[in-house]
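Novice: What follows is a predicted structure for the sequence shown.
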Amino acid sequence: MLQTPSQTVGPYFAYGLSPEQYLYNFKSLVGNLMVNPIDNPESITIIGKVLDGENQPIPDAMIELWQIDENNQRFGRFGTGTDPESRFIFHTLKPESVAGQAPYLTVIIFMRGQLIHSYTRIYFSDETTLNEQDEVLNAVPSERRHTLIAQKNGSVYEFNIYMQGENETVFFEI
């Protein structure tokens, strides 16, 4: 039985959290965030890293994404431990706007050294008008909003999570 790297709030067992990522021959019992981009041409890909205060990738973080809109309720996990570049990679459908809010994904970060996980959001750079109107995004100081916005590069959205430092991501208390 393989484990993900031991963590302050772990160890997490890969077969129970993200078995497909760790090459177990069964599907996860939870989560339906991931979609196959070949089967669904409307899918998007979100790629990023979790970085420490020295801008070094954290190789044993686990990221959860939650998406709830009128047509979709999706959830998925990805550990940075299996990617050679310590990235997280999600294939999903872009969330829809709900009640005039900008589309976003809720992000939960679990990692070593944290007794309590961190919460943030991913907004999308190609939703300029809705981003300008979003109450939560606009409650964030303007000089820090960019830390919540994934940048579109072709069909991929790039979003890095900075746990500390000059580019520290805005985190929310829940």
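Specialist: Alright, I've got the coordinates. Residues are numbered from 1 along each chain as shown.

Novice: Please count neighbours and contacts with C-alpha atoms only from this point.
Specialist: Noted.

Novice: got the buried residues for the strand of greatest length in the chain?
Specialist: As assigned by DSSP state E, the longest strand anywhere in the chain is strand 43-51. Buried residues in strand 43-51, counting neighbours by 16 or more other Cα atoms under 10 Å, are found at 43, 44, 45, 46, 47, 48, 49, 50, 51.

Novice: putting a second one here so we can go through both:
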Amino acid sequence: MTLAPTPGQTVGPFFHYALPFDGGPELVAPGDPRRIRLHGTVFDGNGDAVPDALIEIWQPDADGNVSREPGSLRRDGFTFTGWGRVQTDRVGHYSFATMPPGAVTDGAAPFFAICVFARGLLDRLFTRAYLPESVRALAADRLLSAVPDGRRDTLIAAKDDDGYRFDIHLQGADETVFLDHGGR
């Protein structure tokens, strides 16, 4: 007997009950000389901020090493795990204290892998936030090259005074490019 799959259900807006944890947005300790901020605002299709989204990031360290260390939910203050989670605040803003990711392979474009959970979504959304300084690597990146010219900028973070700003638009004219990971 084969059972029919059950229909998807929307995620959220219940994230604040159990998913955020102490230290979730703090991937590196205060005072770490590599510490930068990755932040932005999540917007819906009307351009309104989404006050109850949950954002996760994964990244390599500054040397491009992908961590295999356990313990992301219990930060010890010195082990970089490359993973963080934070909910947006009442004005749709999120912020991580982390380090700039390094290129995983020579010549590759460094990026933050980002996952978005929000009310009304049937599944989480995946995207990337590339660093803008890697012009040559950005031009050679296979994924970025597959995105139409007019949409590529939705995947490139903007440099600011203390790190990078990456706004996420769930729909609309400035919709962020989201990736199909094939494993839904």
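Specialist: Nice, I can see it. Source: prediction; values computed, not measured.

Novice: Give me the TM-score for this pair.
Specialist: Once superposed, chain against chain, the TM-score is 0.81 (TM-score structural alignment, normalised by the length of the first structure); 156 aligned residues with a Cα RMSD of 2.1 Å.

Novice: Which elements pack onto whichever helix or strand comes after the longest strand of the first structure?
Specialist: Sequence-wise, the next helix or strand downstream of strand 43-51 of the first structure (DSSP states H and E) is strand 62-68. Counting contacts by 3 or more Cα pairs under 8 Å, 6 or more residues apart in numbering; DSSP states H and E, strand 62-68 of the first structure packs against strand 73-79, strand 105-110.

Novice: Is it possible to get those strands out as JSON lines so that each row also shows distance to residue 165 of the first structure?
Specialist: Shown next, in JSON lines, are those (distance: least, Cα to Cα, whole Å):
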{"stretch": "strand 73-79", "distance to residue 165 of the first structure": "22"}
{"stretch": "strand 105-110", "distance to residue 165 of the first structure": "17"}
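
Novice: Highest mean neighbour count out of the ones you listed?
Specialist: Mean neighbour count (mean count of other Cα atoms under 10 Å) peaks for strand 73-79 among those, with a mean of 21.

Novice: quick one: that strand to chain centroid distance?
Specialist: Computed by Cα atoms, centre = their mean, to the nearest Å, the chain-centroid distance of strand 73-79 of the first structure equals 8 Å.

Novice: Now do the helices in the first structure.
Specialist: Under the criterion DSSP state H, the first structure contains helices at 14-17, 128-133, 135-139.

Novice: By how much does the last one deviate from the second structure on average?
Specialist: Looking back up the chat, that one is helix 135-139 of the first structure. Compared with the second structure after fitting, helix 135-139 of the first structure deviates on average by 1.2 Å (mean Cα distance after the TM-score superposition for the first structure).

Novice: Over in the second structure, find the residue span that helix aligns onto.
Specialist: The counterpart of helix 135-139 of the first structure in the second structure, using TM-score structural alignment, spans residues 142-146.

Novice: Grab the nearest non-local neighbour of residue 138 of the second structure.
Specialist: Distances taken as Cα to Cα, 6 or more residues apart in numbering place residue 109 nearest to residue 138 of the second structure, at 5.5 Å, with adjacent residues excluded.

Novice: contacting residues around the alignment partner in the first structure of the one you found?
Specialist: Matched to the first structure by TM-score structural alignment, residue 109 of the second structure sits across from residue 102. For residue 102 of the first structure, the contacting residues are 96, 123, 127, 130, 131, 133, 134, by Cα atoms under 8 Å, 6 or more residues apart in numbering.

Novice: Any of those residues buried? List them.
Specialist: By neighbour count, with 16+ other Cα under 10 Å, the contacts of residue 102 of the first structure hold 96, 123, 130, 131, 134 as buried.
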